[in-house]
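Participant: Got a predicted model here, sequence first, then my questions.
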Amino acid sequence: MSYEIDDLPLQTLLPAIGRAEDQLARLDELVRRSPVGNGFIERGHFFDSAASMWVAGELVHMEDLVLHDAHMNVRAPTHELTIAHQILRVRRRIAGGKADWAMSNAGMAFLTGYADQVPEDQPEQETAPSDERSDFGSPDDDDAFAKELASFDAALNQSQQLLDRISNGQKKKDREAIVVGELMIRDPEWDEEDRLTQWKRVLQQTDEVPATLASAVLWDAWDVLEPVQRQHWLGAQLVSANLRARGKVNSHLFGFNVGLKVVPRERRRSSNRTTRIEAFLDAMSASAEAGMKEIARLTQAREQMARRLKGRRSSSSLPAAIDLALSRPLVSASTIAKAAKVTQRGALNLVAEIGLREITGRGRYRAWGIL
């Protein structure tokens, strides 16, 4: 299987390219200048992760994803939730590294599982942005239970890396020697390395193409070639990383899966490549427009909540609760209590003070958010 770039019908695609270029530029500048830019970026990771699963035909509740990320599950995580959290972690890792790291050979090998070790410019353990640590605490907290959990996470991370290295080494030694259990989830004739090589060739061929059109072609090529059997969702994140590497969106890791949700499946899965590429360009415009609306909404909510800080003591827990609410799609009493270092009763008082809306409609395991 191969993917050839023929002459693209620019006359047909130019209107969609122009809209996407304009919307992306406006969003990039708005995120860079907005006081809620950091909160928007962190929320965007959650929204794009859930939207990626939706586009793939799986439903993941945002509440479950937020609580799972905070290690506060109210139920056993499902397979879909685990994948969504993996997407979330990958987005944070790409966003936390250099702009061109994910598109480099080392970065791509690491993300696809073909690297024997973590690249030097990338931390061995997953690190979240600074606001992530301030929201949910860090392993250095005085809380002994948090330290114990951190040690477990470190041990699990090291074990996973060891298993990945053994698995990759086995595949390199003998591609045909596949254990019985792997036959259930892998096609033995699926040559991932060759497909990845072909996709990288398309990446090189689009170097001189405008960033938005190049991203659309790369997305379509990934969808056609399907280089990685068990991580098809990774293509969307690599395409977003390419936008950042080329300097089109410098402020954050753009997420276009939110826009793909509003594009009819008939267009996304059309047999005509021009229709698919145009659909992706429209999805980029839709994602950027949704992002600008989200920033406007967060800015208004921040101004309203900031008024409640007047006359407060410098040691008040209210600012921590406000920062958490701005950086998460939803919050619970437990997450607020952990971020603000108060009791759950105190967290409920903070929720009432900043005026968050209850969005679950339940009597137990309630969650609040900015509506």
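Facilitator: Done, it's in.
Participant: contacts and neighbour counts: CA atoms only from here.
Facilitator: Fine.
Participant: And the strands in the stretch 51-200 of the chain?
Facilitator: Taking DSSP state E, counting those that start in this stretch as the test, none of the stretch 51-200 of the chain falls into strands.
Participant: adding another structure so you can compare the two:
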Amino acid sequence: MLASVSAKGFIFIMRYETPDPLHPALLPGLIAAEDGLARLDERAARHAVAEGFRERGQFFDAAAALWVAGELVHVEDLVLHDSHMDARAPSHELTIAHAVLRARRRLDLAEPGWALSLSGLNALRGEQGAVPANGGRSEAPDHPPDREEAGEAAVDGEDNPLANEFAELDAAMARSQQLLDFHAGSLAEAASPLSAERMAPERTAEPTGQLGLLFDEDWDEAARLDAWRGVLAAADQLPACLGAAVLFDAWERIEPLRRQHWLGSLLVGAYLRCRGKVASHVLGFNTGLKTIRHERRRSKDRSARLNAFLEAMAVTADLGLKELDRLSLSRTQMEMRIKDRRSNSNLPGLIDLVLSRPIVSTAMIARHLGVTPRGALNLVRELGVREITGRGRYRGWGVI
């Protein structure tokens, strides 16, 4: 069932027709997607560079999610922003890409079916009181929280060392507002009863909910999410890839979240992981979706859209297999360079770092390995990692 909410809050229900998995128009794309994802999952689960493949895929998919939305975010800026080493002030698009990256990491650490549950969706959309993905267990963060993470710790359910300070600031602001309201009411009452009566409605008419400039009050996200979750039962009766395509198509048509529309592509990977089709990692669906033309992704014909989404899964699988081959070859070449090195050398740690990030900087290497910036440059030169930025400052190296 699909639902659409009008501006006056009325919900119109229409039936979502389940596609035939044996339809001649869908069968070739379905077979290609099923076969490609099966091969990718088998190799990614047992490959020597599987950990680096998953970590790098998080960054590439987050940047691709913004590309699909019509925004450009450089992967190197996202890596530096994630390491709190920005070369410049982060843009609004970069902040959104970092939110996508954090959401992907949260899905990767959570149980396979958590993201599709009501509590999981509420947590991902920032609903207060949602159950955290780790079942309520607090985990110490591996790096100090930035301002953005500190402001969202209440909705993410993570341990926030600034929670007490924010609570004290909120309490002080509430006390100040009460004091100002009291004095305003006293002055108005002393001036004239008419003035007091005129000010009373203004204080009570102040909105207590979310700001209308940022949130559309007529856009019922809860009802739209319930309508989208109603498609899960029909998707479970289909093959995994076709069910994921149906869920993504329903997400695009219903549009449950106005400010987090990118979450739908992440839920595709979570659904495939829940079905056991791609159990080794959360599929980077956006990396394949960005190769599909906009006219096909937004076609009025549902069969054309489903074929486009199935092709995006097949392309994602093909790109993933090529990435595994590229990382495996690079690892072999770098290990040949350190074959006769001493046992306490920092070069093996540098290899793991280079394979786990699309780009590494001098400061990242120095902090990760515990060496000086000069020592980091020496390690990079000995390992022979290719420089990919070509800049005098904020130089970066990586595997291409």
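Facilitator: Sure thing, it's come through. Note that this is a predicted model, so its numbers are computed, not measured.
Participant: TM between them?
Facilitator: Aligned and superposed, the two chains score 0.86 in TM-score terms (TM-score structural alignment, normalised by the length of the first structure); 343 aligned residues with a CA RMSD of 2.5 Å.
Participant: what separates the equivalent of L65 of the first structure over in the second structure from G264 of the second structure, distance-wise?
Facilitator: By TM-score structural alignment, L65 of the first structure lines up with L78 in the second structure. Remark: distance between L78 of the second structure and G264 of the second structure (CA to CA, to the nearest Å) = 21 Å.
Participant: For those two, indicate the residue with more neighbours.
Facilitator: Legend: neighbour count by other CA atoms under 10 Å for L78 of the second structure and G264, higher for L78 (25 against 19).
Participant: For that one, give me its contacts.
Facilitator: 59, 63, 94, 97-98 (CA atoms under 8 Å, 6 or more residues apart in numbering).
Participant: of these, closest to D216 of the second structure?
Facilitator: Proximity of those to D216 of the second structure (CA to CA) peaks at A97, which lies at 22.9 Å.
Participant: burial count for the closest residue in space to the closest one that isn't next to it in sequence?
Facilitator: Once flanking residues are discounted, A97 of the second structure sits nearest to A62: 5.5 Å by CA to CA, 6 or more residues apart in numbering. By other CA under 10 Å, the residues close to A62 of the second structure number 29.
Participant: next one: H68 of the first structure
Facilitator: 18.
Participant: Tell me the residue in the second structure aligned with S285 of the first structure.
Facilitator: Checking TM-score structural alignment: S285 of the first structure goes with A314.
Participant: Hmm, that match is touching L37, no?
Facilitator: Yes: assessed by CA atoms under 8 Å, A314 of the second structure is found in contact with L37 at 6.9 Å.
Participant: any idea how far W228 of the second structure is from L124 of the second structure?
Facilitator: 15 Å.
Participant: likewise N134 of the second structure?
Facilitator: For N134 of the second structure, the distance to W228 of the second structure - CA to CA - is 24 Å.
Participant: same question, A184 of the second structure
Facilitator: 48 Å.
Participant: G212 of the second structure too?
Facilitator: In terms of CA to CA, G212 of the second structure sits 24 Å off from W228 of the second structure.
Participant: And N134 and W228 of the second structure? Which one has more around it.
Facilitator: W228 (22 against 15).
Participant: Map the more buried one onto the first structure.
Facilitator: With TM-score structural alignment as the criterion, W228 of the second structure pairs with W199.
Participant: Was I right to think that match contacts V224?
Facilitator: No: assessed by CA under 8 Å, W199 of the first structure is found out of contact with V224, at 9.8 Å.
Participant: Find residues that contact each of those two.
Facilitator: Contacts common to W199 of the first structure and V224, judged by CA under 8 Å, 6+ apart, are Y3.
Participant: hmm, back to that, who are the contact partners of the match of S285 of the first structure?
Facilitator: 29, 32-34, 36-37, 288.
Participant: again, only using 10 Å
Facilitator: 29-37, 40, 241, 285, 288-289, 308, 320 (CA atoms under 10 Å, 6 or more residues apart in numbering).
Participant: Narrow these to those in helices?
Facilitator: Per DSSP state H, helices hold the following members of the contacts of A314 of the second structure: 29-37, 40, 241, 285, 288-289, 308, 320.
Participant: Closest one of those residues to F166 of the second structure?
Facilitator: F285 (36.8 Å).
Participant: so who does the alignment partner in the second structure of S52 of the first structure touch?
Facilitator: Applying TM-score structural alignment, one finds that S52 of the first structure aligns to A65 in the second structure. Listed by CA under 10 Å, 6+ apart, the contact partners of A65 of the second structure are 59, 71-73, 96-97, 100-101, 261-263, 265-266, 284-287, 289-290.
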